[in-house]
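J.: Could you work out the structure for the sequence below:
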Amino acid sequence: MRLITWNINSLRLRMPLLARLVEEEQPDIVCLQETKVPDPLFPAEDVAALGLPYHVYKGMKGYNGVAILSRHPIETVQNIPDWCGRDDCRHVAASVQTPSGPVLLHDFYVPAGGDIPDPDLNDKFAHKLSFVDEATNWFREIPPARSILVGDLNIAPLENDVWSHRQLLGVVSHTPPETTRMSAWIATGFTDAMRHIVPEPEKLYTWWSYRNRDWRKSNRGRRLDHVWLTPDLMPSLRDIRVLKDVRDWSSPSDHVPVVLDLDL
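T.: Below you'll find the predicted structure:
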């Protein structure tokens, strides 16, 4: 099974990029974040034309939005939480049938958190911390098995997940309140599969700011996009690739796709 996770930063705007990605990589499943499209306007026919006719999605106008697109039938997981009581379209889940049995797939878009890393001064940062706390408690109460969690989690947890650990310790996405929470979330029953394939101290990024004119030369990246597997799926892991060159495509997202290959 080949799975791609990507913060596409507007599905309708970047449909040509998705088409190129699907043509080049031939994925079985694509998990998207920041689709920015309300459900009645979801381009289901256009996505099906790419060879991905099965969909689970939740979206709203202009912001957020997540979607799972599949080449094969999938079943929507019902009764997932309304995180922080906001109904802001940040999580969908699906059950995927494989020859070795069903796999549960979670697609998350964690709040970015604004600019000020102080929950008393910044409601967006408070929301982010609360979101991660709620997700952690939920997975702790229902320990995951045969599960994959992917998405834009908006936290770069490790020292070499950012271009400068020292300079970014006080910058939202790499602060201790965020990174310690992510460690607790992973510890509910997941393995950081990307760092299994590319262990530290190698630098590993999936996001480069639009503010960097020559993003490749400055290379001030962060690993905000993640792939987690439960230990029972780790023997099936074959490869994970970060498609860095996609950042050079026409009108790109500031995130690049991550490709996961499993032998299930």
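J.: Going by C-alpha atoms from here, please, whenever you check contacts or count neighbours.
T.: Noted.
J.: How about the residue nearest the centre of the chain: what's its closest non-neighbour residue?
T.: Residue closest to the average C-alpha location in the chain (Cα atoms, centre = their mean): residue 151, at 1.0 Å. Leaving aside its sequence neighbours, residue 151 sits nearest to residue 108 (Cα to Cα, 6 or more residues apart in numbering; 4.8 Å).
J.: neighbours around that neighbour, how many?
T.: Residue 108: 27 surrounding residues under other Cα atoms under 10 Å.
J.: hang on, it is in a strand, isn't it?
T.: Yes: counting by DSSP: H, G, I helix; E, B strand; the rest coil, residue 108 is found in a strand.
J.: quick one more, to check against the first:
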Amino acid sequence: MSQNLKIASWNINSVRARLDIVTRFLTEEAPDILCLQETKVMNDAFPGGIFRQMGYNHQVLHGQPMHHGVAIVSKIPIREDDRLDWQANGEARHVGVRLDNGVRLENVYVPAGGEVPDHTVNPKFGQKLAFVERMIEWSSKLDKPTILTGDFNIAPLECDVWSHKQLIDVVSHTEVECELLARLQASHNWVDIGRHFHPAPTRLYTWWSYRARDWAASDRGRRLDHMWISPELLDNAVSHRVAEPCRNWARPSDHAPLVTEFRF
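T.: This is a model prediction of the structure:
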């Protein structure tokens, strides 16, 4: 008997500040599982009751006040949660669970890396590179079918940004970051679901800066959010899209959600 499973991922940029659009998204899209990044809240202040009222009774939280924070809320059982410290400083940037079908689901928020792409003058950039290096070490040892999703804060392909030429030296699209993400992908032969269903050079942005007066008109987007799967799960993937209209809702996140459907 097959089971359809819809998994969404969204950097919400403060779950309490944007609870109205989160609940609207859950009402309209009804994913089985929602992975959130940048929740910006401690576990005891997470609005779990609202999610339970909507049927998301299974919740795994890794919170932090004011910054970072990740969470997974689900209508179906999720087990064996872990929180890996790829930042090596205790920041809440990862939470992972196991589904009853044996598949692992890993939710990650990679550091943005600051403004200057030089770790000698910008320690945050060095921390970002080290974070992904630790992910590569973890990824190379995986022995279970896994879904890896979240805000990777790297737009790897030339077509993943509005202007490759203008952003080649901008953090999130520098050569060193793109090469590092390619190494991460190769370490487990991850399938980039976004580009599987929307092959390059199809426009596929997930983030637009708040600085734009009209984000949709200027459309200076980047594909910073990703959904990757172990190669053995490719036959289970049904569809993938960016829920771009959410970027236009009241008090939006600067990211739009990813929505991927699977059939197991």
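J.: hmm, back to that, which is the next helix or strand following the host helix or strand of the residue nearest to the centre of structure 1?
T.: Assigned by DSSP states H and E, residue 151 of structure 1 falls within strand 147-152. Going down the chain from strand 147-152 of structure 1, the next helix or strand is helix 165-168, by DSSP H and E.
J.: buried sites along the next helix or strand after that next one?
T.: Going down the chain from helix 165-168 of structure 1, the next helix or strand is helix 176-186, by DSSP H and E. Buried residues in helix 176-186 of structure 1, counted by 16 or more other Cα atoms under 10 Å: 178-179, 181-182, 185-186.
J.: Just send those back as JSON lines, with distance to residue 134 of structure 1 too.
T.: Shown next, in JSON lines, are those (distance: Cα to Cα, whole Å):
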{"residue": "178", "distance to residue 134 of structure 1": "13"}
{"residue": "179", "distance to residue 134 of structure 1": "15"}
{"residue": "181", "distance to residue 134 of structure 1": "11"}
{"residue": "182", "distance to residue 134 of structure 1": "12"}
{"residue": "185", "distance to residue 134 of structure 1": "10"}
{"residue": "186", "distance to residue 134 of structure 1": "13"}
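J.: Report the aligned residue range of structure 1 for stretch 244-260 of structure 2.
T.: Mapping stretch 244-260 of structure 2 onto structure 1 (TM-score structural alignment) gives residues 244-260.
J.: ugh, typo on my part, it should be stretch 49-69 of structure 2
T.: With TM-score structural alignment as the criterion, stretch 49-69 of structure 2 aligns to 45-65.
J.: For the matching stretch, what is the distance to the chain centroid?
T.: The chain centroid and the centroid of stretch 45-65 of structure 1 are separated by 15 Å under Cα atoms, centre = their mean, to the nearest Å.
J.: How about residues contacting it?
T.: 19, 22-23, 28-29, 33-39, 44, 66-74, 76, 88-94, 109 (Cα atoms under 8 Å, 6 or more residues apart in numbering).
J.: repeat that for 7 Å
T.: For stretch 45-65 of structure 1, the surrounding residues in contact (Cα atoms under 7 Å, 6 or more residues apart in numbering) are 19, 33-39, 66-74, 76, 88-90, 92.
J.: In it, which residues have enough neighbours to count as buried?
T.: Across stretch 45-65 of structure 1, burial judged by 16+ other Cα under 10 Å covers 47, 50-60, 63-65.
J.: now do stretch 237-257 of structure 1
T.: Those would be 237, 239-240, 242-244, 246-247, 252-257, for stretch 237-257 of structure 1 by 16+ other Cα under 10 Å.
J.: Fine, thanks again, bye for now.
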